[in-house]
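*Asks:* Provided below for reference: sequence and predicted model.
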Amino acid sequence: MDLEGKLEAEAEDRISELPDAILCHILSFLPTTLYAVRTTILSTRWKNVWTSVPNLVFEDREFPGRFEAFMMFVDCVFSLRNNSSNILKFRFLGGSNVEKEDISRIDRWICTAVRGNVVELDLQFYSGTFEFKMPQSVFICKTLVTLRVESDCISYAPPSTSGPFPSLKLLDFTAFNDYTTSLVKLCPFCPVLEDLVIGINGYDKNVRISAPELKTLRIHSPWDEVIEFFY
């Protein structure tokens, strides 16, 4: 082994000797969960480190033309991860490939993230042919601070027993239809909502916005124009 190779090997060994918590923190900076899972090939030391990474980020573009393989990958990650580790971020980008039969899987993943004390939830998928009801547990999640939604099929009906989103501070969504804009109607009941971001995508009805603690409102037009208001 030449000197350069020896130095690289020694550097890798030093990284592998770090505590799991630090290794998980390092892996949390990788762009998606697929990258984190791939670290298992480095050595046996890395075999299970990814199972405790707090950020779960899934993008269907990493499985071009193989959407079912993508969905199975998400299933496997949730089944193998360390359930004692909290989930800080759950991001699911399914594009326009999601079918009605996928609803139960997505619902299960979201509920698992909520049980894992999720802080940031980011959902992007489209249909136009079916309705996906946001799980009730999301509305009462006490750890959820950031919610980003870009979907034309998600509907929102919070439980009547308690106010929605008790800890939500940032809400970012795209208005496609009456389903999506129904989310705005919940804003007056969000006690700590500070930032609201709305993307307008072909929706031309009036939307009334009210939130007691709102500080910033940003509206994105289809032409990438941004209108920003401060309170």
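*Replies:* Great, that's in hand.
*Asks:* From here on, just use CA atoms for contacts and neighbour counts.
*Replies:* Noted.
*Asks:* and the residue nearest to P191 when sequence neighbours are not counted, helix, strand or coil?
*Replies:* Excluding the flanking residues, the one nearest P191 by Cα to Cα, 6 or more residues apart in numbering is P166, at 6.3 Å. In three-state terms, and counting by DSSP: H, G, I helix; E, B strand; the rest coil, P166 is coil.
*Asks:* Any idea how many residues pack against P166?
*Replies:* 19 (other Cα atoms under 10 Å).
*Asks:* Does it touch C190 like I think?
*Replies:* Yes. In this structure P166 lies within contact range of C190 using Cα atoms under 8 Å: 6.2 Å.
*Asks:* take a look at this one as well, against the first:
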Amino acid sequence: MLTKELVEEEIRFEDKDEDLISKLPDCILVEIVSRLPTTKEAIRTGTLSKRWKHLWTSVSNLVFLDHNENKFVFDFFSFVDKTLTQRPRLKLYTFRLHTYYNSRLYGSHIQNWIRYVVSCNVEHLILRLWNRGHRNEFPLGQFVFINSCFTHITLSCCALNPTGAISWKNLRKLCIAFGKFDEDFIENVSSGSPVLETLELKYCYGYKRLNITSKSVKNLVFDGYMHASYNDIIEFNAPNILTLTVQDVLVLTKFLLLNVSSLVEAHLDYTIPSWEYVTTIEEAEEEMLKGFILNLRHVKHLKVGISCSKVWFPLWML
């Protein structure tokens, strides 16, 4: 049971903590606010006191997540517009945008947001843009493909057809998801990204060959492939990569490793789905895994995940 003395002591302790927090410099408080999960939560800290009211305008991370696929679209876009209008053009570390949109109504809004964050020298650009009711990818302006501030880029459902050269001089990691591109795009990325180390491709399509000859790219993650044709054959040539991961669902006939002579570590954890017009799915799985094993004999560390185990164990017993 709490006595009067204990309650008074607890109050004095809480007051002491509150005083300590209020004495922190603005730069520390801004860092605290910047680490909140979303920008909306960062703005809400302004209700704590007058001192906190404008701290959010100096945050280095902007995170806007729209999970309402079928409602409140106008509210979300109005909120982002207002937020970026109130924030000065200060240096940005991360800009993360996840939203459903209608290209006719809100495409120009998104273009303006991207221009704003690029003008703030953003380093981490993360875009997940789902075009409501359409399969067309979001068209990125050429200014996105020429930027020396980017260090990490994630592009989901974005059109990858730059009108000119690609220049990402400080880019170290590139993730592309649900995007269409041709063989030339990857070669342009390699030539225009001299320090790129990691490339992740998730359910991308439009290409038949991945030719990665850059000496800087050391890690490749091939995270699923799905297109209209099951008969696709992907050729992969990357003589300088050190690690390779092939995972998730592969809707294709073959994945041919042409040259991975520098590879040290590989992880295989993929599945080939059953389709009505594919009568020899087991043979296709076995043939693909055999091809991988033969081309990965020199690899020091080979991990075969549970998805491949039903094929791996019969092969291992041979």
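*Replies:* In hand now; what should we look at? These numbers come from a predicted model, not from an experiment.
*Asks:* Let me know the TM-score between chain one and chain two.
*Replies:* With the length set by TM-score structural alignment, normalised by the length of structure 1, the two chains reach a TM-score of 0.84; 222 aligned residues with a Cα RMSD of 2.8 Å.
*Asks:* Against E31 of structure 2, how distant is the alignment partner in structure 2 of the residue nearest to P191 of structure 1?
*Replies:* Alignment note (TM-score structural alignment): P166 of structure 1 maps to K169 of structure 2. Using Cα to Cα, to the nearest Å, K169 of structure 2 is found at 28 Å from E31 of structure 2.
*Asks:* Kindly state which residue of structure 1 is aligned to S216 of structure 2.
*Replies:* By TM-score structural alignment, S216 of structure 2 lines up with E213.
*Asks:* Give me the three-state assignment for that match.
*Replies:* E213 of structure 1 ends up coil, using three-state DSSP.
*Asks:* got the contact list for it?
*Replies:* P191, V192, L193, E194 (Cα atoms under 8 Å, 6 or more residues apart in numbering).
*Asks:* Verify the contact between E235 of structure 2 and L258 for me.
*Replies:* Yes. Assessed by Cα under 8 Å, E235 of structure 2 is found in contact with L258 at 6.7 Å.
*Asks:* shared neighbours of these two, which are they?
*Replies:* With Cα under 8 Å, 6+ apart, E235 of structure 2 and L258 have no common neighbours.
*Asks:* Which stretches in structure 1 count as strands?
*Replies:* Along structure 1, counting by DSSP state E, strands occupy 55-59, 89-95, 120-125, 132-133, 146-150, 154-155, 170-175, 195-200, 216-220, 226-230.
*Asks:* against structure 2, where does the third one fall?
*Replies:* In the comparison with structure 2, strand 120-125 of structure 1 aligns to the range 124-129 (TM-score structural alignment).
*Asks:* what's the mean distance for that stretch versus structure 1?
*Replies:* Averaged over the aligned pairs, stretch 124-129 of structure 2 sits 0.3 Å from structure 1 after superposition, using mean Cα distance after the TM-score superposition for structure 1.
*Asks:* who's in contact with N68 of structure 2?
*Replies:* Applying Cα under 8 Å, 6+ apart, the residues contacting N68 of structure 2 are Y100.
*Asks:* now swap in N170 of structure 2 and tell me
*Replies:* N170 of structure 2 is in contact with S148, C149, F150, T151, S193, P194, V195, L196, counting by Cα under 8 Å, 6+ apart.
*Asks:* quick one: what's aligned to the third one in structure 1?
*Replies:* By that I understand F150 of structure 2. Under TM-score structural alignment, F150 of structure 2 pairs with L144 in structure 1.
*Asks:* My read is that its match contacts L170, right?
*Replies:* No. Counting by Cα under 8 Å, L144 of structure 1 stays clear of L170, with 9.5 Å between them.
*Asks:* Mind checking which of those two has more residues around it?
*Replies:* L144 (23 against 19).
*Asks:* In terms of helices and strands, where is L256 of structure 2?
*Replies:* For L256 of structure 2, the host element (DSSP states H and E) is strand 254-259.
*Asks:* So what does Q86 of structure 2 match up with in structure 1?
*Replies:* Match for Q86 of structure 2 (TM-score structural alignment): L80.
*Asks:* what's the neighbour count on its match?
*Replies:* 12.
*Asks:* Name the nearest residue to it, ignoring sequence neighbours.
*Replies:* Once flanking residues are discounted, L80 of structure 1 sits nearest to T51: 6.7 Å by Cα to Cα, 6+ apart.
*Asks:* now swap in A165 of structure 2 and tell me
*Replies:* Leaving out its chain neighbours, the residue that sits closest to A165 of structure 2 by Cα to Cα, 6+ apart is N188, at 7.1 Å.
*Asks:* Can you find the partner of the one you found in structure 1?
*Replies:* Aligning on TM-score structural alignment places N188 of structure 2 opposite L186 in structure 1.
*Asks:* That match contacts P166, correct?
*Replies:* No. Contact criterion Cα under 8 Å: L186 of structure 1 and P166 do not qualify, at 11.3 Å.
*Asks:* Map L65 of structure 2 onto structure 1.
*Replies:* Looks like L65 of structure 2 aligns to E59 there (TM-score structural alignment).
*Asks:* Might you quantify the distance of the next helix or strand after the strand holding L256 of structure 2 from its chain's geometric centre?
*Replies:* Next in sequence after strand 254-259 of structure 2, counting helices and strands by DSSP H and E, comes strand 265-271. Here the centre of strand 265-271 of structure 2 is set off from its chain's centre by 20 Å, with Cα atoms, centre = their mean, to the nearest Å.
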